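*Asks:* When you get a sec, could you give me coordinates for this:
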Amino acid sequence: MFFILFVYLLHLISLCITQPTSYTCDPLSSCGCSKERAVLSKIVGGEPAVPHSWGWIVSFRRYLDHKCGGAVLNENYVITAAHCIDDINTIISNTVSVGKHQLSRSGQIRSISKVFVHPYYKKSTFENDIAVLQLSSPLNLSDPLVSKICLPNLTETTSFDVPEYPRVNSSLVVVGWGRLLFRNDSLPDILQQVTVRAISKNHHMCSESIQNPEIQFCAGIDNGGKDSCQGDSGGPLMLFSNNRWELVGIVSFGNECALPNHAGIYTRVAAYQNWIKNILEKGIDVLDTTTPISILKTTTTNSYPINSKIYKCNSSAQCGCSKNWAVLSKIVGGEIARPNTWGWIASIRRNSLHICGGSILNKNYVITAAHCLNFDVLRQGSVSVGTERLSQPGQVQSFSEVFIHPNYDHRLLQNDIAILKLSSPLDFSNSVISNVCLPNIDKSFLRREEYPDVGSTVVSIGWGTLYSNASKASDTLQQVTVSTVAKTHWTCSGSITNPEIQFCAGVNGGGKGTSFSVYSDSTNIQQNRKTIFAF
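*Replies:* This next block holds a predicted model:
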């Protein structure tokens, strides 16, 4: 008798362990519900999904090959990981496919018309690993196989903050067509799903991998065996809340796949709601005042990052002030510029290809380096202003006249300065465009050849390559803080040829500077709460 009861109890326990969980969605919900209900078992390593139970899943493809996952936000936008956008210049060869269960099927296919990579995405640490793609034409959401995912509804979760959402130990689901084994290059044809749990940032599986717990979090299971893998990147990690599915995480990175004692790392979507909504509602990439400052840098205090320098501009100044204040950290090697802080930056282009930086002097003139203006640039050149992204040109003007300094020496780069007259005036009613100030020597005790003073803090901005042997310019505007160096300093004396018209800047130990030259991008110095152009 006892043996029979024991066997019966084992059977009940077995049923509890293997009994699948069925998620019944609210049919009136405008998002987070698909044609079929999701059914998940507790199988280690994941399982094939019920066909068409995840109607927002996206296959982000390079040519016809699946590259990353993603999720449908609405008929015009999908969301994925920033690291999936490895080369902005080849985005034209990428498409998204939605409304399918099998990779071998086509579904609805759209090309991509615009890319919003988060402006503070950091490739080395995967911080801010998030991107939104605008589609070339709207998806057909009347197709029952296509639906959109919900963003986190924090108004219904007021008991905890963004850095705690989703809560530790929440049951979460990740779906995708990623590898089933780390060392197996083949991808499954059938969409896979797996249940994991949110893990504390202090847990040994997470603490050594995560960089910034305010914008990243870990998920997995204690003994491994369940995880996202290569090919799942950019895909959705979801929470079932209020009878609908919410996008709480984006697959970012991990240590191989499903290893014991290692969790997967996900981008915390709740931290980016304002950024995402600005794109969906206004079609603009803006970090407004409600954006968590943790998105800007990893360690914060009050409203701005620790060790950062805030340049509060005089709003009544007629030059040298932009829409937003400049915030610069002490990061070696520079950093991405805060949006709309350098309104005078110009991209000098040849056939839409960025060649050099420049600065707006007024609505009719832009200043740059003489060495930037070869024959091809003069014949096919243009100027783009009012944007931080090379891939998203703002106001574009050709130039009608070029003034290269008459004593420019291309061998010694002396008098390396030129002014471009634009074919038509810039629109200064656009709040993201402004003009830089010229040096106000009359109010300085220094002679012209001593300005700026040695040891002055100056800022260089531009789209130059991020390291010396790189072949492509940065798509996002970069900024770096350096100091002016004495002409007799050993780092300068061997390079400079005429200290009356040239000067050096950098930092002790290197690691900060513009690429390929002493200084050819815009170099700015703040004086009297406005920014001037030093040359």
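
*Asks:* rest of the way, CA atoms for contacts and neighbours
*Replies:* Noted.

*Asks:* Could you verify my assumption that residue 370 touches residue 416?
*Replies:* Yes. In terms of CA atoms under 8 Å, residue 370 counts as a neighbour of residue 416; the distance is 4.8 Å.

*Asks:* Second input sequence below; structure requested for side-by-side comparison:
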Amino acid sequence: MVSLRLPIANPHLCGGSILSDSYILTAAHCVDTLSPNDLSVVAGIHNKSDQNGVIRQVDHIFVHPNWSSPENLHDIAILRLSQPLELADNSLLTRTCLPHVHWPTIIEHYPSSGTRLAAIGWGNRNSSLLDNSPDNLHQVQVFSIDNNDPNCIESRYDPEIQFCAGLHEGGKGDSGGPIFQWLNNRWEQVGIRSFSKGCAIAGNPGVYTRLAYYYHWIRSIVVDTNVQPPLTYTCDNAKTSCGCGYKNVELTPSRIVGGEEAVPYSWSFMVSIQGRSSKSHFCGGSIFSDSYILTAAHCVEDETADNIQIVAGVHNRSDPNGVIREVDHIYVHPGWSSSSSERRHDIAMLHLSQPLGLASKPLLTPICVPNVQWSTNVESYPSSGTRLAAIGWGNIKQSWSDNSPDNLHQVQVFTIDNNDPICNKSLYDTQVQFCAALYEGGKDTCQGDSGGPILQWLGDRWEQ
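*Replies:* Below is the predicted model of the structure:
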């Protein structure tokens, strides 16, 4: 157990737990508005006032990219310390154990209903607007509550990523702090204290972030991003007429949160679709040919051609030197229906009023399209588990506000089997749709990337 501290007067802010020598696990709501310079961590103490704790500064904050503050969804964050805790040399410090149950096992019932749990922290001991938190570390025994319990349903929003725990007469805890179950020989952390509608108030159980859902996301930050260099995809424009950028793509195989900036001009077929008068980006698209752009139907169904322009050959959306073309005709697939939530046939083509002049512009390249015909089994193309790259200028974390980057971003994802439960919740028609993501969340295209391409590498070129 650690205490997260603010710089002025060094007050206790939230709890956290030790993931490794250099990483701390806590709640997103504790740190989402802070910069690393605002935080320090104190470990190896029982009393908050203890002056002999191990103090470390924070140099990076990883907030889960799907964190949503109104409902406290994906309320999880990881802090990287500027200096290791040196666990091997300090017997007062030890790392937390992550859940041994995680995807693909069904996780909505882990921990199972009625499991005896221990929540610890320096949080307030009763409901009060005043700070009545103790100086010494406190613990409380609680029990996990069935997902279908009326009090739990009223409190939490998503049983896959949240669970309830408490006592019928009320409970207590510490934001960001851990909750554990005993496994006969060790304590295993199963959750992070997220919120409750009251402290120690009967009928209001505590809501916890379900750690089993985030096992891979945690491992991706604590392990993968430290050891795997980017892969270079060598593409020769002289040997192929499509699917190659002006520069080679360098894509990090590890699961970087929210993706990463692309090598400038490595995705030469990507375009920004913008309002002609506002010049504001609202969707992505790809170059199909000298005069046609491929995008999504939902991006342009309510637009008229004279309201749209495309910008090609840019890495930064603010670049004034891009190739700008107006649109003179919009072809929306006849099977597309905006009134349906199923979004079948979500595809459109834009005809440009003037050709792009691909032959004379090395920064522009048309995309390659699949050579798999409709008469074959298209439902399994791309095949399950295929490594894919999604690109765009979309939001890099889930938020109601626009946090889309100015520079082009890329992210590695994988196709998900049509029959996978995660895919089944989203997919309506396997002939015309497929799923791609990482199961632990945190990597996929977001709001501003609608209409943009997702691609697979064919050994010498990229295919959309």
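
*Asks:* so what number do they get for TM-score?
*Replies:* Here the superposed chains carry a TM-score of 0.56, computed using TM-score structural alignment, normalised by the length of structure 2; 312 aligned residues with a CA RMSD of 4.7 Å.

*Asks:* How much space separates the spatially closest residue to residue 256 of structure 1 that is not a sequence neighbour from residue 73 of structure 1?
*Replies:* In this structure, residue 256 of structure 1 finds its nearest non-sequential neighbour in residue 182, 6.0 Å apart by CA to CA, 6 or more residues apart in numbering. Separation of residue 182 of structure 1 from residue 73 of structure 1 (CA to CA, to the nearest Å): 29 Å.

*Asks:* now the helices: where do they sit in the stretch 51-200 of structure 1?
*Replies:* Here the stretch 51-200 of structure 1 has no helices by DSSP state H, counting those that start in this stretch.

*Asks:* do the same with structure 1
*Replies:* 2-18, 273-282, 375-380, 490-493 (DSSP state H).

*Asks:* quick one, what contacts the residue most central in space within structure 1?
*Replies:* By CA atoms, centre = their mean, structure 1 has its centre lying nearest to residue 118, at 2.4 Å. Counting by CA atoms under 8 Å, 6 or more residues apart in numbering, residue 118 of structure 1 touches 82, 128-131.

*Asks:* Just give the number of residues close to the alignment partner in structure 2 of residue 440 of structure 1.
*Replies:* Aligned counterpart of residue 440 of structure 1 in structure 2: residue 289 (TM-score structural alignment). Neighbourhood size, residue 289 of structure 2 [other CA atoms under 10 Å]: 19.

*Asks:* measure residue 289 of structure 2 to residue 36 of structure 2 for me?
*Replies:* 46 Å.

*Asks:* cool, and residue 204 of structure 2?
*Replies:* 33 Å.

*Asks:* go on, residue 149 of structure 2?
*Replies:* Using CA to CA, we find residue 149 of structure 2 at a distance of 39 Å from residue 36 of structure 2.

*Asks:* out of those two, which sits in the more crowded spot?
*Replies:* Legend: neighbour count by other CA under 10 Å for residue 149 of structure 2 and residue 36, higher for residue 36 (16 against 12).

*Asks:* Now check the more buried one against structure 1: what is it aligned to?
*Replies:* Under TM-score structural alignment, residue 36 of structure 2 pairs with residue 91 in structure 1.

*Asks:* what does residue 77 of structure 2 give?
*Replies:* Using TM-score structural alignment as the criterion, residue 77 of structure 2 maps onto residue 131 of structure 1.

*Asks:* Would you agree its match is in contact with residue 116?
*Replies:* Yes. Using CA under 8 Å, residue 131 of structure 1 makes contact with residue 116 at a distance of 5.5 Å.

*Asks:* As a check, name the ranges of all strands in the stretch 201-350 of structure 2.
*Replies:* Applying DSSP state E, counting those that start in this stretch to the stretch 201-350 of structure 2 gives strands spanning 206-210, 231-233, 249-251, 260-261, 270-275, 281-289, 292-295, 308-312, 323-332, 348-352.

*Asks:* want to try TSV for the ones you listed, with distance to residue 55 of structure 2 as columns?
*Replies:* Below are the strands of the stretch 201-350 of structure 2 laid out as TSV (distance: least, CA to CA, whole Å):
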stretch	distance to residue 55 of structure 2
strand 206-210	26
strand 231-233	37
strand 249-251	36
strand 260-261	31
strand 270-275	47
strand 281-289	45
strand 292-295	51
strand 308-312	50
strand 323-332	53
strand 348-352	56
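
*Asks:* So which of those is the most surrounded?
*Replies:* When those are scored by mean count of other CA atoms under 10 Å, the highest mean neighbour count falls to strand 206-210 (a mean of 29).

*Asks:* That one corresponds to what range in structure 1?
*Replies:* Here strand 206-210 of structure 2 aligns to structure 1 at residues 264-268, judged by TM-score structural alignment.

*Asks:* The matching stretch vs structure 2 - mean distance after superposition?
*Replies:* Stretch 264-268 of structure 1, aligned to structure 2 and superposed, deviates on average by 0.5 Å (mean CA distance after the TM-score superposition for structure 1).

*Asks:* From the chain's centroid, how far away is that stretch?
*Replies:* On the basis of CA atoms, centre = their mean, to the nearest Å, stretch 264-268 of structure 1 sits 15 Å off its chain's mean C-alpha point.

*Asks:* Kindly tell me how buried the closest residue to the match of residue 77 of structure 2 other than its chain neighbours is, as a neighbour count.
*Replies:* Nearest non-adjacent residue to residue 131 of structure 1, counting by CA to CA, 6+ apart: residue 117, 4.3 Å away. Other residues near residue 117 of structure 1 come to 25 when the count uses other CA under 10 Å.

*Asks:* What is the aligned counterpart of residue 117 of structure 1 in structure 2?
*Replies:* By TM-score structural alignment, residue 117 of structure 1 lines up with residue 63 in structure 2.

*Asks:* Please report how far its match lies from residue 260 of structure 2.
*Replies:* With distances taken as CA to CA, residue 63 of structure 2 is found 15 Å from residue 260 of structure 2.

*Asks:* Next: residue 135 of structure 2.
*Replies:* Using CA to CA, we find residue 135 of structure 2 at a distance of 42 Å from residue 260 of structure 2.

*Asks:* And residue 323 of structure 2, by the same measure?
*Replies:* 24 Å.

*Asks:* Nice, that's everything, thank you.
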